[in-house]
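> build me a model:
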Amino acid sequence: MHMLRRIERHLRRFNVAPTRFGRDAAGDPRLVIDLRNGREPGPRMVARITHFLDRREAESKMD
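From the prediction side, this is the model:
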């Protein structure tokens, strides 16, 4: 799953706990845990996570 790989890279790069990422990106602290266990996010959730990741990566380039 491409989305989970991108999230895992983000967690390592920014040293973020999976529950913190889930809360910040989607309001769901179990998001990453559920994805790791096979949850398939719907199109709206994928868009929400992608937007969050894109924004965080852009902000880090500005620093």
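
> contacts, neighbours, all on C-alpha from now
OK.

> and the helices in the protein?
With DSSP state H, the ranges of helices along the chain come out as 2-14, 18-26, 31-36, 43-62.

> for the longest one, which helices and strands make contact with it?
Here helix 43-62 touches helix 2-14, helix 18-26, going by 3 or more Cα pairs under 8 Å, 6 or more residues apart in numbering; DSSP states H and E.

> mind running it again at 7 Å?
Counting contacts by 3 or more Cα pairs under 7 Å, 6 or more residues apart in numbering; DSSP states H and E, helix 43-62 is packed against helix 18-26.

> between the helix it packs on and helix 43-62, how many degrees?
100 degrees (axes from the mean of the first three to the mean of the last three Cα atoms, to 10 degrees).

> to compare against the first, here's the next sequence to fold:
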Amino acid sequence: MERIGNNEFRVAHHHLSGRAMLIRSIEKFLRAYDVSATTFGRLTVKDPRFVYDLRNGREPRPDTEARVQAFIAGYEAGRETTHAA
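Coordinates of the predicted model:
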């Protein structure tokens, strides 16, 4: 928080790291589609501990991050076309 006046404060906004944004996307996906963390890890990167490891600080490689984002986008697109039909 940054003080800008006598009794005024402004919350500093920081950009989320790539890992933090990825975790946020994954957590949102898990809640939205009621998928367990282990199932998600198996489906996306063949690693049931993937989400747990991310939560504990694991830094994914750029190609792994891209694969996860592509899975999420593809899954959501598939759900939209299924519901639109």
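
> if we can go back for a sec, can you redo the helices of structure 1 as CSV with mean neighbour count?
Formatted as CSV, those follow (neighbours: other Cα atoms under 10 Å):
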stretch, mean neighbour count
helix 2-14, 13
helix 18-26, 17
helix 31-36, 16
helix 43-62, 12
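
> report the central residue of structure 2.
Ser25 (2.3 Å; Cα atoms, centre = their mean).

> so stretch 54-66 of structure 2 aligns onto which residues of structure 1?
Mapped onto structure 1 using TM-score structural alignment, stretch 54-66 of structure 2 spans residues 35-47.

> residues near the aligned partner of Asn15 of structure 1 in structure 2, how many?
The alignment partner of Asn15 of structure 1 in structure 2, by TM-score structural alignment, is Asp34. As a burial measure, Asp34 of structure 2 scores 9 neighbours (other Cα atoms under 10 Å).

> identify the residue of structure 1 aligned to the residue nearest to the centre of structure 2.
Ser25 of structure 2 maps onto Arg6 in structure 1, by TM-score structural alignment.

> Thr44 of structure 2 is in contact with Ala70, isn't it?
No. Contact criterion Cα atoms under 7 Å: Thr44 of structure 2 and Ala70 do not qualify, at 9.2 Å.
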